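[1] fold the following.
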Amino acid sequence: MLKRLNTVRYTYIRSLLYGLFLTTVTLLAILLSVFVLFQPGWLDVTSIFITILLYICLGVFISIYVGFKSSSDMKDRMDYLSVLITQLSRGNYTSRVYFSEEDEIARIGDELNELGEKLQNQVRSLQRMADERAEYAKSAHKAATIEERQRLARDLHDAVSQQLFALTMMSQASLRLFDRDPAQAREQLEEISATALKAQTEMRALLLHLRPVDLSGQPLKKGVQELVAELRQKCQINFQLKVEEIEALSATAEEHLFRIVQESLSNTLRHANATEVTLQIVERHNELFLHIADNGSGFDVNTDERKKTSYGLKTMKERCEEIGGTFSIRSQVGAGTHIDIRIPL
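    Now for the predicted structure:
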């Protein structure tokens, strides 16, 4: 009931009744002043109060009638505006309202019509941008695939190919020395064994990059667990794994984090000579914490040694920043490497 009394129609009626009250008080004051000062014969207390009472009754009736009549048009126009706003809020940006009057309400209607047109144009722009973004994503995927292939080819040439060539040369030299100097041939065989092990490690790291770029619909926890399980079968590394199920993480963020883990483990296999790796993905205080550490050889982050893993570290940092995270790395020669990533949820 109280809410109904706050409508435009009742506001009109209240304003008219308030004007009636002020007019009544003024008229009563004038009549009483004339009666007290001049005391005319035609004016007495009874006639004053009868006049005021009739004036109030007539004024109340007229105020209610005029209030209803004059507010009907205003209420209808306000209802039109309310319907238009509701339609705009529901996404129907083609709705319009038109008034023949030239007042403030008509101006508000014109501004709402202009707003609907702008919203409609923005929706068209967003749809066009979505289409362009999809095409750009396809082009970017192709470019990334080509870049990754070129990188793998370069790594195969720079690392595995040279090691295989060295193995060939050392094995041929060992065959020639086998009869003349067995001791030296034994030393070269040991070098061949170490080089072969290093080439095998390089190849495993490169094969790690040939895994699917995305999680193929799997959650991050399962994808990381399968990745580590595969490495456990192929590498003599002790993995300490702790991965929590994080529901607030988007699919895009999961894919980026999976690729960061993949890149980090690849660097560990190729450069760290580690025997133990710790991998943690946990949620703390509306943030995701990713911690990767190894007990490998480490490196000085301020020297040229970092160039060995600079490409992978740059890629991890860029992926982290794309999903709004922070990336930090700590490493010392002989003390392993620690990577810490924080992603707000």
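[2] C-alpha from now on. contacts and neighbour counts both.
    OK.
[3] for the chain, what's the longest helix?
    Counting by DSSP state H, the longest helix found in the chain is helix 104-155.
[4] which strands or helices does that helix pack on?
    Packed against helix 104-155 by the contact rule (3 or more CA pairs under 8 Å, 6 or more residues apart in numbering; DSSP states H and E) you find helix 45-89.
[5] chain center to the helix it packs on: distance?
    For helix 45-89, the distance from its own C-alpha centre to the chain's C-alpha centre is 52 Å (CA atoms, centre = their mean, to the nearest Å).
[6] by contact count, what packs against it?
    Secondary elements touching helix 45-89 (3+ CA pairs under 8 Å, 6+ apart): helix 8-38, helix 104-155.
[7] the ones you listed: which one's closest to Leu53?
    helix 8-38 (9.3 Å; CA to CA).
[8] what residues of the closest one count as buried?
    Of all the residues in helix 8-38, those buried under the rule 16 or more other CA atoms under 10 Å are 8-10, 12-14, 16-17, 20, 24, 27-28, 31-32, 35.
[9] ok so, going back, ok and the longest helix of the chain relative to helix 45-89, angle-wise?
    20 degrees (axes from the mean of the first three to the mean of the last three CA atoms, to 10 degrees).
[10] quick check: next helix or strand after helix 104-155?
    Once the chain leaves helix 104-155, the next helix or strand it forms, by DSSP states H and E, is helix 162-180.
[11] distance check, the closest residue in space to Phe289 that isn't next to it in sequence against Ala251.
    In space, Phe289 comes closest to Arg342 once its chain neighbours are excluded; the distance is 4.8 Å by CA to CA, 6 or more residues apart in numbering. To Ala251, Arg342 is 17 Å away according to CA to CA, to the nearest Å.
[12] out of those two, which sits in the busier spot?
    The neighbour comparison of Arg342 against Ala251 (other CA atoms under 10 Å) goes to Arg342, with 21 against 15.
[13] which ones are touching the more buried one?
    For Arg342, the contact set (CA atoms under 8 Å, 6 or more residues apart in numbering) comprises Glu287, Leu288, Phe289, Leu290, Gly325, Thr326, Phe327.
[14] hmm, 6 Å instead?
    The neighbours of Arg342, taking CA atoms under 6 Å, 6 or more residues apart in numbering as the test, are Leu288, Phe289, Gly325, Thr326.
[15] quick one more, to check against the first:
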Amino acid sequence: MRKNPKNGTMKFSLRSLIWVPLTFSIGFALSASLIVIQARDDIREELESATHVAKSLALLIEYDRIGAQEAKNLQFRHIRISTQPPHLVNQSLNVSMPSWLANWTLGDVGSDWQKYSIHLDPVQMWTVYATPEDELDEVWESLTSTFFVFLVSALLCIALIQFGLNDVLKRMRQFSRAMTEMRDGHLETKLPETSPIVELQAIARQFNATTLILKQAREDNKSLSISLINSQEQERRRLGSELHDNLGQIIAGLRARVYLLNIQTQSEMSASGLETLKSVSDELEEAHRVIRNLITELDPMDLQTVNLNEALNQICMKWMQVTYIECELEASCEVSPAITLVAQEVVHIIRIVQESLHNIYKHSNANKVTVSLVNTRDYLDLKIEDNGVSSKELKSGYGLRSMQVRAKELGARLRIQKHSTGVTVHLHKTHQRAHSNELLDC
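    Predicted coordinates for the structure are as follows:
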């Protein structure tokens, strides 16, 4: 129930604990003010009446119409009889309420009231006077009663609010936790749809329906991503096979023909012709090398027989031969127990490495790349780091999106960070359990 320092908001329970007492306090203050204002007029009227009674009583006592002691023993409202002469009578208020409140209640009525002397004999003088003490005590009783009524009402109101909104606050907390879990991707979260409040039932039903829709959409996206990746892999293999069986064979045949032509016509051909024939042979050799590299990139190896470490080593070697950029592989894998990967997982990792190397060659202007792999019992950690400097900002193109999709299929976290000394592609996967089929060693 603390205040949130970020935006100044607070919990509803704390807000009710503040606003309800504040509202009742304002109500009590207004009621008390009305009581005091009304009491001020009543005191003025009562004092005027009591002053006349005090004057009459003083005359009755002085003329022996009533005994002084008998009159003193009588209880007169708003009237006091003192055995002291007027100049010695202490008229300070003797009331239950605080003096400041008494003075405020009296207002312009004041505290110096008319005193009437009673001459009992030549040496003895009593005093009769009116006082607002009784009226002030009544006002104080009214104020205290009103205060306790407001206090009990405020406590009951807070209790009823807390009791009445307990289910609402509980459901709101559940809804907040469910929204947090949904934001984090946990779409299995459900809210109970049973509640005495119709609005809460509607919110729960809407939330559960939304999670079902999102879950289905995520499953559809996942299926689509898998289909696209599988189609991509099939197309890669088809193109690799087509290049190998058709264009590769054609270039190999041309190379053989040029070689035979060179042998058959070497003695008859001029020097310029031989030079041209050699140039054609070199270009065919380069074309054959490029075709082999394309075939290797499209379908690098038989992943059913080659483990991840060997695959990465071959990729680095081939990449260095094509780009002339140094590529260093650092691999560390536990042997016992061996952490194994499904063939499809190895494909995803290899494609992420290939896409990263392709981006480095295309954008980074690097002269050294480090591929580091750590595969332990608990996790797999892959980093591709270069020392290039690129002026282009990282954009979410097809290649990066493909890497993200493959990382999700791996159940891994992919981060791409650009810094002053190059770009780092970091893939981290936490191992869940050993797979039951198609296992490949690290």
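[16] from the contacts of Arg342 of the first structure, pick the one nearest Glu187 of the first structure.
    Phe289 (46.9 Å).
[17] shouldn't that closest one be within a strand?
    Yes: with DSSP: H, G, I helix; E, B strand; the rest coil as the criterion, Phe289 of the first structure is part of a strand.
[18] got a list of what it touches?
    Phe289 of the first structure is in contact with Ile281, Val282, Ile341, Arg342, counting by CA under 6 Å, 6+ apart.
[19] ok so the first one is a strand residue?
    Meaning Ile281 of the first structure. Yes: the assignment for Ile281 of the first structure is a strand, going by three-state DSSP.
[20] you'd agree it is up against Leu241?
    No: checked against CA atoms under 6 Å, the pair Ile281 of the first structure and Leu241 is beyond contact range at 8.6 Å.
[21] more neighbours: which of these two?
    Between Ile281 of the first structure and Leu241, counted using other CA under 10 Å, the more crowded position is Ile281 (22 against 14).
[22] secondary structure element holding the most centrally placed residue in the second structure?
    Of all residues in the second structure, the one closest to the mean position by CA atoms, centre = their mean is Thr180, 7.4 Å from it. Per DSSP H and E, Thr180 of the second structure falls inside helix 166-183.
[23] in that helix, which residues are buried?
    Judged by neighbour count using 16+ other CA under 10 Å, the buried positions of helix 166-183 of the second structure are Val168, Arg171, Gln174, Phe175, Ala178, Met179, Met182.
[24] just send these back as TSV, with distance to Asp220 of the second structure too.
    What follows is the buried residues of helix 166-183 of the second structure, written out as TSV (distance: CA to CA, whole Å):
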residue	distance to Asp220 of the second structure
Val168	35
Arg171	31
Gln174	28
Phe175	26
Ala178	22
Met179	22
Met182	17
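[25] which one of the residues you listed is nearest to Gln354 of the second structure?
    After measuring the buried residues of helix 166-183 of the second structure against Gln354 of the second structure - CA to CA - the closest member comes out as Met182, at 33.5 Å.
[26] okay, now the closest residue to Val405 of the second structure other than its chain neighbours: neighbour count?
    Spatial nearest neighbour of Val405 of the second structure, excluding adjacent residues (CA to CA, 6+ apart): Ser225 at 6.9 Å. For Ser225 of the second structure, the neighbour count with other CA under 10 Å is 17.
[27] can you check Leu167 of the first structure too?
    Applying other CA under 10 Å, we find 21 residues neighbouring Leu167 of the first structure.
[28] what lines up with it in the second structure?
    In the second structure, Leu167 of the first structure lines up with Arg255, judged by TM-score structural alignment.
[29] so how far is Ser31 of the second structure from that match?
    Distance, Arg255 of the second structure to Ser31 of the second structure, by CA to CA: 110 Å.
[30] same deal with Leu160 of the second structure?
    23 Å.
[31] one more: Pro196 of the second structure?
    Using CA to CA, Pro196 of the second structure is found at 37 Å from Ser31 of the second structure.
[32] same deal with Gly273 of the second structure?
    Going from Gly273 of the second structure to Ser31 of the second structure by CA to CA gives 119 Å.
[33] now Ile292 of the first structure: which helix or strand?
    Per DSSP H and E: strand 287-294 holds Ile292 of the first structure.
[34] and what of Ile339 of the first structure?
    Here Ile339 of the first structure is assigned to strand 337-344, by DSSP H and E.
[35] so how far is that strand off the chain centroid?
    Distance of strand 337-344 of the first structure from the chain centroid (CA atoms, centre = their mean) equals 19 Å.
[36] and the residue lying farthest from the centre of the first structure, helix, strand or coil?
    Relative to the centre of the first structure, the most outlying C-alpha is that of Gly41, 86.8 Å out, by CA atoms, centre = their mean. Classification of Gly41 of the first structure using three-state DSSP returns coil.
[37] now Leu2 of the first structure
    Following three-state DSSP, Leu2 of the first structure is assigned to coil.
[38] against Leu32 of the first structure, how distant is it?
    37 Å.
[39] show me what Ile226 of the second structure lines up with in the first structure.
    Using TM-score structural alignment, the partner of Ile226 of the second structure in the first structure is Lys138.
[40] am I right that Leu427 of the second structure falls within a helix?
    No: the assignment for Leu427 of the second structure, made by three-state DSSP, is strand rather than a helix.
[41] residue contacts, it?
    Asp381, Leu382, Arg413, Leu414.
[42] rerun that using 10 Å as the cut-off
    By CA atoms under 10 Å, 6 or more residues apart in numbering, the contact set of Leu427 of the second structure is 349, 352-353, 373, 380-384, 403-404, 407, 410, 412-416.
[43] alright, I will stop here.
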